[in-house]
Structure formats: structure tokens, C-alpha cells
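Trainee: coords below, sequence missing:
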């Protein structure tokens, strides 16, 4: 991985539902854009409850039904990662607050953004709701939000890359 690599990490609570979904979708967008050599995508959770586990079976099902890969091992986000990441994408405002508290510097805290802030149609509700306790339709709704916001996020990442190349 070159020092030019732009690193994005998606973060939810346990790293088994929302963030692996966002990771898979965004990786697909990055590959479609031909930027996979330049952009590194991963995910983590604010807690360690599921560390070492695969993604929730319902996440895997929804991803596969929509043609996304779902190879995943859950892990907990560490404050030490901030220094090597360009963007830390929180799936809801609770994660945003937790990650900003964890950030060692104000610059690091500024790297934390809400995923749905990249969706111009999202309005005021920028949380991707946790589908864990609901049925599969909650996972499908989640995927739709993630897909919509991924386009805006990709546009921003592309701008950063062009800025670095300039």
C-alpha cells in the first residue's frame, strides 16, 4: 500500500451489521470507480462484544442478495488507528460521539463523519438505525441508506485523491 493510499474505516457498535455492510458497499463503489489501488476500506466496532466473529447472517444474506461480497471478521476500533486513517465514518450519532471522544487530537476528531451526511436527501435524521433486533427488512432498509450515501462519500474521496495528485 503506497503512502498515497486513502484510508476509510466504517464504525458501528459491534462491527457485525451496519459497518460491515457499509464496508462491502463502499469497497464495491471504489472498485467500480477503478480506485481500489488508491483507497483502502475497512470497518470496526466501538465495542469488543463480537471481536473475531463474522458478520451477522442477515447482513451476509442482504449483501449477497444485492451482489456484494461479505468476507468479514469483527474487531474493535482503537484510538491508535486515527493516525493512519483519513476518514472514520460513523453509522449513527452515538458512534460519532464515542469516536470523537476517543480521538487523540482535534485533527483526529475532525476525521469522524456520519455516513448519511453524504446523502443530500437524508434531511435531519442522519442515523442509520441498528437493524440487529428487527427483521430482515430492517437490514434491507439499512443497505439502501448505505448505498445512497456511498455515492456522496465516493465523490468526496475522489476529490481528496485529485487534490493529492494535483
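Mentor: Right, received. Where do you want to start? Please read all numbers here as calculations on a predicted model, not as lab measurements.
Trainee: going forward, measure contacts and count neighbours with C-alpha atoms only.
Mentor: Noted.
Trainee: neighbours around residue 18, how many?
Mentor: 31 (other C-alpha atoms under 10 Å).
Trainee: How far does the helix ranked longest in the chain sit from its chain's centre?
Mentor: Ranked by residue count and defined by DSSP state H, the top helix of the chain is helix 136-165. Per C-alpha atoms, centre = their mean, to the nearest Å, the displacement of helix 136-165 from the mean C-alpha position of its chain is 8 Å.
Trainee: take the one below as the second:
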């Protein structure tokens, strides 16, 4: 029987970047939600999350107020988020890059400098077997609060599934 132990103190954290269009709706939701899972599990030093957008329209802005409100309704704090654009030379800084729809996936894979970096790109819903067939997380930007809540629900399920996949390896000190 293998006994679980704490991650090695000199291990590099597992680094995840969530990437959507403008970094004000979907990707900040996922960053905040997964960060909360990580904190609750006591793994804050071992898994890091960031988010960004494929476009630069909102760089420096807060998350969309409807994003902040949807997060708050579920007990999360998204108020500190500031939008940024994904930098094409930052692939090597991440172990996993999560896209929210097929357009993000295509863009990120096109930006990747090689196959190793392209292989880091995964779709958000792919982590949750019950939602994987949907492929895309809808963009709630042109919709109402109900859609933001629905999208957050999809992201929570996928984030929880993602966390269940990576946490055991992190706890064992394996990357």
C-alpha cells in the first residue's frame, strides 16, 4: 500500500492558465473557482492559476460586473481580477492551458511554437465527462445574469473535475 505524503518543498507548482476571449467573464470565473478548490485542499503553494484573454480589448479592466456578481452569489471573490492578454511567448510558463471554446483552442494551438506546447491546450469541459460532449462553454457577455450563473455552474463542475484529476498527483509530489 502506498502512503500519500506532502508534496516536495522544492517542487515547482503545477501552473494552469485559463484563456477566454477578453478575460472578463469565463476565464476569471475558472481562475477564482479552481483557486478556491486549491486553497480549501491546502495546496495553494503547489497549484497556481491565472487567466487571460486571446484579445486585448479589456486589458487592465476588472472582470465584468456580472461575473463578479455571479461569483459572489456562490461565495467567491472575483473583485481583485484585472484582465490581461495571453502572451504567445508564455507557453513554457504553464503546464496546462485551458480554453473555453473551439475558437480559443484554435488560436492557442496556432500560437504555440511547437507540438509540446500545443499539447498543453485543453478544453474546459473536457475534464467533466458529463459535459465534455458540449465542447464549448458559452460566452455569457451578451446575455443576462441567469446565463452568467449557468456558465459559472458549468465552470464549477469542470473545475471540480479538473481538480480531482490533478490533486492526487500533487499530493504525491508527482508532476
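Mentor: Great, that's in hand. Since we're looking at a predicted model, the values are computed, not measured.
Trainee: Got a TM-score for the two of them?
Mentor: Once superposed, the chains reach a TM-score of 0.94 (TM-score structural alignment, normalised by the length of the first structure), with 166 aligned residues with a C-alpha RMSD of 1.7 Å.
Trainee: helices or strands next to the longest helix of the first structure in the packing?
Mentor: helix 18-32, helix 57-65 (3 or more C-alpha pairs under 8 Å, 6 or more residues apart in numbering; DSSP states H and E).
Trainee: out of the ones you listed, nearest to residue 81 of the first structure?
Mentor: Using C-alpha to C-alpha as the measure, helix 18-32 is the one of those that comes nearest residue 81 of the first structure, at 16.2 Å.
Trainee: Read off where the closest one ends up in the second structure.
Mentor: Mapping helix 18-32 of the first structure onto the second structure (TM-score structural alignment) gives residues 26-40.
Trainee: quick one: buried residues of that stretch?
Mentor: With burial defined by 16 or more other C-alpha atoms under 10 Å, the residues of stretch 26-40 of the second structure counted as buried are 26-38.
Trainee: could those residues be laid out in a markdown table, adding distance to residue 95 of the second structure?
Mentor: Putting those into a markdown table (distance: C-alpha to C-alpha, whole Å) gives the following:
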| residue | distance to residue 95 of the second structure |
| --- | --- |
| 26 | 20 |
| 27 | 16 |
| 28 | 18 |
| 29 | 19 |
| 30 | 16 |
| 31 | 15 |
| 32 | 18 |
| 33 | 18 |
| 34 | 15 |
| 35 | 16 |
| 36 | 19 |
| 37 | 18 |
| 38 | 16 |
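Trainee: Quickly name whichever of those is closest to residue 85 of the second structure.
Mentor: Closest to residue 85 of the second structure, out of all of the buried residues of stretch 26-40 of the second structure and judged by C-alpha to C-alpha, is residue 27, at 11.3 Å.
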